[in-house]
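Asker: The sequence and its predicted three-dimensional model are supplied below.
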Amino acid sequence: MARGVSGISISVALVLAVPSCSAFASIEKQGGDVDALERIEVFAQRRLQDLHDVSVAVTVLDGEYLQQRQIKDAVELAALVPNFMASQAAAEGTTPAFTLRGVGMFDYNTSTVSPIAIYSDEVVSGGANFMTGQLFDLERVEVLRGPQGTLFGRNTTGGAVLLRSRLPEHEFSGYIRASAAEQQSYRVQGAVNAPVSEKTAARFAFNWQDYQYSMTNLFPGADGGGMEQASFRLLLSSEWQGWSLLWRLHSEHWSGQPKPVYSAGIFRDLASGERCSPAEVGSRDCVDNFGFSVPSDDYWTTSANTGYKRNRTDSWGSSLQLERAVSDSVSMKSITAYKSFNRFHSWDADGPGQFIEGVLASDNEFFSQEVTWYWQQAERFWTVGLFYLNERLVQNNELDLFRDFRAVPELSAVPATFIYRNRLRNEAMAAYAQVEQQLSSTWQLTAGVRLTDEQTRYHANADLDTVAFYLDDFWDLSGKVSDTEWTAKFALIQRLNPRHSLYYSYSRGYKSGGYNAGFSSSQQEAADSAYDPEYLHAWELGSRWRSADANFFWDFALFYYDYRDQQSFVNISSGAAPYHVLKNAGDGRIAGLESDWRYRPAAGTELQLSVGYIPLAKLGEYRQGAIFVADTRLPFTPKWTIGASIEQHQVVAQQALSWQLGVRYQSAIYFDQYQDPYARQDGYALWHGRLGWQINADLELALWGKNLFNQKYAELKFDSVAALGAYTQLRGEARQLGLELSYQF
């Protein structure tokens, strides 16, 4: 049975398997009058608060539910939140790309800092490399939608994902889960909680999984690829001379082969240049520049030269959190963190040939220090803090173009290999303050401000290898991008009654400039990779309501965003060599809403519906030579995202049974800034389900499924027409059924 995120067990009547219900995963009943005493609590403002005192749109997900849904990482987490999109930008094992309410950064470059940050036990993710990771043994996840520029450790214009681990408790307990599924998928995870002394406790949690992808690869010597991932986390909590201490150590190791790409030619007649229609691309009637067609009509069959491609990722980190009550009304918290990351990822973007291939290799180090003071007064609460971050990134990447031509004398002048040695160092310092003032019994004011100074120093260096020569230091550039900016928040909360509140909010979001150390093929392209800050003015109206019997909940948010100097990832579709750049794309506009309903018609039954709607998602126009950002809809931004589920717990023949059935629908999206019909994914729905049998109080057997109706969909479509005459695709996973056995002690 799921446990509430406040650590309080919740009865079967209050099942917590709702995938995107805003902030209902922590419900505490203190007895008596439900209307007056029920509290829904969140950590959206750095401390546990009644939801009605928070002017933030937040989705809360219970950790137990994530395990039941077989959610393995933050990319899959996006399927549970309205107006949230995520993708692996360059296949499994690379940096993820997140979009929340249309604000995002689709970019495979490891130098990118996402406008959506992940905070693991209050430690900010940092650069793109640190946003990957497995989700296991979590108490809760909170997804904050909208700019979070005053309280959190790094500026984010899109939102923040807060991961909270299950903390050590002063009793011996634990669990173990083992799962086996189609596609040679295996997973074992568990945790052991143990008291160490009267004031000290420890918790060790682990997660191991080994899985293959849905793709069948017909290329000789290659297969469909797969990944083995192993992670552990050790937490130690203690009380010592008035201090509360929480020490965290974590490590992850990944190894495997990337998912093979699907290279879909676009020409019906190569000689005349006649193109297939977008609907026909992917059929055997269409060929690429080299006459290759797809090898099969089966959606999950491809031919890709990936037999020698590899991914290996090793990371570890540690953090120390110290808290102390300075007086009856003042407390402080210090969080010190260090992380290390190393990855080698070789990739293929052309299918059966050797035309566009490369390596993404990263060596990353991260250090942060944050100190926060909390001051409680009679009608006022202050949060004041200082933050420091220092991150170093070393890239040793390669871009190998048209290697197959090296053996052809007439074409030997075409191939080229670029060898990149980039060094980046990012340093950020910030001071922030927020006050929550009770104006009356009905009105509450929240006002915050933050001043941030951030700079990125870069050294971009590349060699060029051709058949005729090897050129050291084809370019060697150094520079610095720095800015000092302020962000702010102003909000009013109106308590209409104990069960209904409204909030009115304005936020000024900011994301710093930087250097996009991606794949360039000339010194000019490398020099053009610096970009400026972006700014976001966000207005929001929200409503939270529950019925008197607490069986019906409704959350609603209406938002409007005014984007200034929006940072946009641009795919330059002209020229044979891939060229991608991050640029400030002018002024965009976004408007939409989110609505969550949750209904319990009877004990043990729960219905849920969440709707995200973004009718306006306009990308600003930008032109600079060959660089063109169209005045079109933002990529990776569907107009509709809809999630629905039903869950029931019942007793049959003295046996506890539970079942869940749910669906996630998203409408059509474009994968690039041109609104290209060939780079479009039509709307689709993914169904999931679970049937659990509680054999006894400690043992459960469950059957689960993902993509139950075997929906065909693409995770990525990339314009490779100039080089290959094709669109490179990464295809989503097929239907998967599995069995899970769990034991708790």
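Answerer: Done, it's in.
Asker: use CA for all of it now, contacts and neighbours both
Answerer: Noted.
Asker: distance between stretch 184-191 and the chain's centre?
Answerer: Per C-alpha atoms, centre = their mean, to the nearest Å, the displacement of stretch 184-191 from the mean C-alpha position of its chain is 22 Å.
Asker: List the buried residues in that stretch.
Answerer: S185, Y186, R187, V188, Q189, G190, A191 (16 or more other C-alpha atoms under 10 Å).
Asker: What of stretch 292-309?
Answerer: Going by 16+ other C-alpha under 10 Å, stretch 292-309 has these buried residues: 292-295, 299-307, 309.
Asker: First-to-last residue distance for it?
Answerer: 21 Å (C-alpha to C-alpha, to the nearest Å).
Asker: For R423, what is the enclosing helix or strand?
Answerer: strand 416-438 (DSSP states H and E).
Asker: for that strand, packing partners?
Answerer: strand 380-401, strand 443-465 (3 or more C-alpha pairs under 8 Å, 6 or more residues apart in numbering; DSSP states H and E).
Asker: got the angle for that strand vs strand 380-401?
Answerer: 170 degrees (axes from the mean of the first three to the mean of the last three C-alpha atoms, to 10 degrees).
Asker: chain center to strand 416-438, what's the gap?
Answerer: Distance of strand 416-438 from the chain centroid (C-alpha atoms, centre = their mean) equals 18 Å.
Asker: again, but for stretch 396-407
Answerer: Remark: stretch 396-407 is offset 31 Å from the chain centroid, using C-alpha atoms, centre = their mean.
Asker: What residues of it count as buried?
Answerer: N396, N397, E398, L399, D400, L401, F402, R403, F405, R406.
Asker: same thing with stretch 373-381?
Answerer: W373, Y374, W375, F381.
Asker: what's the first-to-last distance across it?
Answerer: 11 Å.
Asker: contacts for it?
Answerer: By C-alpha atoms under 8 Å, 6 or more residues apart in numbering, the residues outside stretch 373-381 that reach it are 329-333, 382-385, 435-439.
Asker: Use this one as the comparison:
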Amino acid sequence: MRGVAPIRFLTGAGQAALVAGTLFCVSQASVAAAQTAEGSGASHIEDIIVTARKRAENLQTVPTAITAMNAEKLADLQIEGFQDIGKTVPNLLVQKQAGSPTAPQFNMRGVSTGSLDFQRDSGIALYIDGVYLGRPGNSGFDLADLERLEVLRGPQGTLFGRNSTGGAISFTTAAPTGEFGVIADGTVGNFERRRGRITLNTPEWNGFSARVTYVHDENEGPVKNSADVRRTFLYPKPWGRKTAAKTFGANNTDSILAAVRFTGIAGLTLDYKFDYTDLATTIDGMQLLVGGRPEQVALGGTNVVGLKRRGSLPIDGIAPSHQKTWGHSLTGVYEFSDAISLKYIGAVRGFTVNTASELDGNVLVDPNGTGRPFQSLAAVRYAKQKQWSHELQLLGHSDAVDWVAGLFYFREKADLDSPVISRLLSTPGQEIPIVNPGSYAAGGALQHIVNRSFAAYGHANVRLGERVEFGAGIRYSKDKRTEHDLIDSPRPDAPRGRYTATQDRVDYDATLKYTFAENSNVYAKFATGFVSGGIFNSAEFKPETVKSYELGLKSEFLDRRVRVNLALFQADRKNLQKSSFLVPGPGSVLINSGDARDRGIELETTFVPVDGLTLTANYGFTDSKMSSGVRTYQPRHSGYLAVDYALPELGNGMKPSFRVDGQYIGKHYRLICPYGSTTSPELGCTNLGNVNWQLDKALTIPSTWQLGARLALADIPVGQAKAKVSLWGKNLTNSRKYEYLFSVGSSVLGTFQMPRTYGVDFGIEF
């Protein structure tokens, strides 16, 4: 730990040099050790199977930048959903948004996305079992039983379609094994962490097999609420009673995954899956860092303002959020022969979410002298979404060509009721009736949304001899998007009613791969993509488009003890979609904020110098230049270092192991306007002449290391069963830096990193 602390005091260039030097030193030491062990019969790096080109392939043969993890790795890193994936992947950062605990903020290769609007799509596509999730803004839920994760970086517009300009993230859940078995595991940790999971696999019967998993997960939040936690706001339907949260960052989740497989007909495989998550959670503590209007006086006379993380905050308007997410999917594969197969993926998914929050960071007193509690700005949100999707793929394979042709259809219906409440004055007592929830004109929405999309695509990979492969694909997409604004009263400068926009586009890609040695190749790739345009608050907007160039190297050598994957990329984006808030005026608007150029490098290395020892070193760098001058959310530097060591087996077959790892996130900015400035849709901030730039510097998210460790003992004999116990810790240095910053008027609020956490995992398998 002493060796990494000085990084905090280096410049950006110094940090890059130090990370690069660390990677070089680790690689040289590992290569030397591998040379010593070569020929001794030591194990090599295992193959990783991915489906990035719609068929199962070795990761090392696919000419695009991919990070993939199996079930064992996901469990080891405690990755349980989309919220957790930004731990090891270069140039990927996933943050918890302060406004909604179920809406992660994704940042990949300069593309940042986390919008809650149903009219806007995201530039990073999310998939579960091959099913596209229409709303990444509500993807902060856990999946009960994960089998594989694939993160595809860069535009995937041909095979994965629209809204993948930054990349695509795909989870595959576990399928039945066809053999009877029971797996039970649990976790106990600080902050009252309690997690239990049980999985049942049934034996195969007449071609049918099944797998069912149930998970319960709960914890208290790290920040206590020092306000009156009995205070309840009685909103009308659909929001209902909203009682102040006891702690911030708390979680209570129940999730189920059921899978049924049928293989009773030759050549046919049918997989049905159902997932359901019931999530009750509170946002992280939104601390008032700076600002506040003069009339905002805290109850008790003291404003809670400061740049250091506090263990308690007085906020009575934030209640637990509740989200229910569910999905049914059916995947069928029929193999006509070894050369041709037909695949169908059909699904229906949906969610409801109910939240309440305030944006003061404090409990205020009425500025008119009544002495009653007061909120200058509060908001409630009720959203309901349902989506249907169908995808048909025809796949072919021969010695010279692999190809796929497909059709895709997607339909989504959504309802949103999200008023913004300005100057809410509480009545005496602990229960406050809210007869009229407030104003929609100040940025809220009451809308019904219908989105439809159709696509047809084709892709082929042609092998030109033993060393050269050429790939190309094309996709036609057509979107029809309808917004129905249900607010009766007119909003200034924005008409009401029903509006529809229809847009179409053609995307394409081309790849050239050259295999220069066994298990080693280089490739060049060009790809296009787009984020859908449409209608936002009665105004039509254009798609956001991208053209991407990528050069890559994938290599395994020294008897497959060393793996090096390298990618260099440039992405040129146009018509960037940026939301802004104009008052007086139409409130929320979507504007074209110009163009962007993103350049970077990604390096992933794995080394097995001796039996049982695995060293990992990953690094990502992204340089984003935006024509409007708006700052990017993407860190310039990110890195991951890990040492995994499986010690020799003990006499009774038990297997001890340990892992130590560190995640590095470089300094990055939130789009905030410093205290004393005002907002504009073009540049984000104006009136900067009186801004304290030292304060603005303090209100950026600094670079940080997150250090973790795990000590495990597996294959403990318990009768006929095998057990496993692990001790683990996260953020071992208890880093206390910002995680998310945002501005409200002249105030800046923020959330902080999760403090040091630790616990014990235990499990048994029959």
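Answerer: Nice, thanks for sending it over. In this text the structure is predicted, and so the values were computed from the model without any measurement.
Asker: Overlay them and tell me the TM-score.
Answerer: The TM-score (TM-score structural alignment, normalised by the length of structure 1) is 0.83; 663 aligned residues with a C-alpha RMSD of 3.2 Å.
Asker: before we move on, the earlier item: mind putting the contacts of stretch 373-381 of structure 1 in a markdown table, distance to E28 of structure 1 and neighbour count included?
Answerer: Output for these, formatted as a markdown table (distance: C-alpha to C-alpha, whole Å; neighbours: other C-alpha atoms under 10 Å):
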| residue | distance to E28 of structure 1 | neighbour count |
| --- | --- | --- |
| S329 | 25 | 12 |
| V330 | 26 | 15 |
| S331 | 25 | 16 |
| M332 | 26 | 19 |
| K333 | 25 | 18 |
| W382 | 25 | 18 |
| T383 | 25 | 22 |
| V384 | 28 | 20 |
| G385 | 30 | 22 |
| V435 | 26 | 19 |
| E436 | 23 | 20 |
| Q437 | 25 | 18 |
| Q438 | 23 | 18 |
| L439 | 26 | 13 |
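Asker: Tell me which two of those sit farthest apart.
Answerer: Largest separation among the contacts of stretch 373-381 of structure 1 by C-alpha to C-alpha: K333 and L439, giving 27.4 Å.
Asker: what angle do the strand holding R423 of structure 1 and strand 443-465 make?
Answerer: Going by the same axes, to 10 degrees, strand 416-438 of structure 1 makes 170 degrees with strand 443-465.
Asker: For structure 2, which segments are assigned as helices?
Answerer: Taking DSSP state H as the criterion, structure 2 carries its helices at 12-37, 71-76, 693-698.
Asker: could you pull out the strands for the stretch 151-300 of structure 2?
Answerer: 167-173, 181-189, 193-201, 208-219, 223-225, 232-234, 241-243, 247-248, 251-262, 268-281, 287-290, 297-298 (DSSP state E, counting those that start in this stretch).
Asker: what's the most buried one of those?
Answerer: Of the strands of the stretch 151-300 of structure 2, the one with the most neighbours on average (mean count of other C-alpha atoms under 10 Å) is strand 247-248, at a mean of 26.
Asker: burial measure for whatever residue of structure 2 lines up with L582 of structure 1, as a count.
Answerer: Residue pairing (TM-score structural alignment): L582 of structure 1 is matched to L590 of structure 2. Around L590 of structure 2 there are 19 other residues, counting by other C-alpha atoms under 10 Å.
Asker: Give the closest residue to L590 of structure 2 in space, chain neighbours not counted.
Answerer: Nearest non-adjacent residue to L590 of structure 2, counting by C-alpha to C-alpha, 6 or more residues apart in numbering: S579, 4.5 Å away.
Asker: so what's that neighbour up against?
Answerer: Counted by C-alpha under 8 Å, 6+ apart, S579 of structure 2 has contacts S588, V589, L590, I591, P681.
Asker: Dump the strands of the stretch 151-300 of structure 2 to TSV, plus distance to K384 of structure 2.
Answerer: Below are those laid out as TSV (distance: least, C-alpha to C-alpha, whole Å):
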stretch	distance to K384 of structure 2
strand 167-173	23
strand 181-189	32
strand 193-201	28
strand 208-219	24
strand 223-225	29
strand 232-234	21
strand 241-243	18
strand 247-248	24
strand 251-262	19
strand 268-281	14
strand 287-290	29
strand 297-298	35
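Asker: on that earlier part again, wait, which of the buried residues of stretch 373-381 of structure 1 is closest to P220 of structure 1?
Answerer: Nearest member of those to P220 of structure 1, counting by C-alpha to C-alpha, is W373, at 61.4 Å.
Asker: counterpart of that closest one in structure 2?
Answerer: By TM-score structural alignment, W373 of structure 1 lines up with L394.
Asker: Could you check how far its match is from Y334 of structure 2?
Answerer: From L394 of structure 2 to Y334 of structure 2 the distance is 10 Å (C-alpha to C-alpha).
Asker: can you put the helices and strands packed on strand 416-438 of structure 1 in TSV and add distance to E534 of structure 1?
Answerer: As requested, these are exported to TSV (distance: least, C-alpha to C-alpha, whole Å):
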stretch	distance to E534 of structure 1
strand 380-401	20
strand 443-465	13
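Asker: among these, which is nearest P677 of structure 1?
Answerer: For those, the distance to P677 of structure 1 is smallest for strand 380-401, at 26.5 Å, taking C-alpha to C-alpha.
Asker: from the contacts of S579 of structure 2, which is closest to E540 of structure 2?
Answerer: L590 (9.2 Å).
Asker: Next up, the contacts around the closest one.
Answerer: F536, F541, Q577, K578, S579, S580.
Asker: Give the burial count for the alignment partner in structure 2 of R140 of structure 1, as a bare number.
Answerer: Alignment note: R140 of structure 1 maps to R148 in structure 2; criterion TM-score structural alignment. Neighbour count of R148 of structure 2, defined by other C-alpha under 10 Å: 21.
Asker: wouldn't R148 of structure 2 be in contact with A71 here?
Answerer: Yes. R148 of structure 2 is in contact with A71 according to C-alpha atoms under 8 Å; the separation is 5.6 Å.
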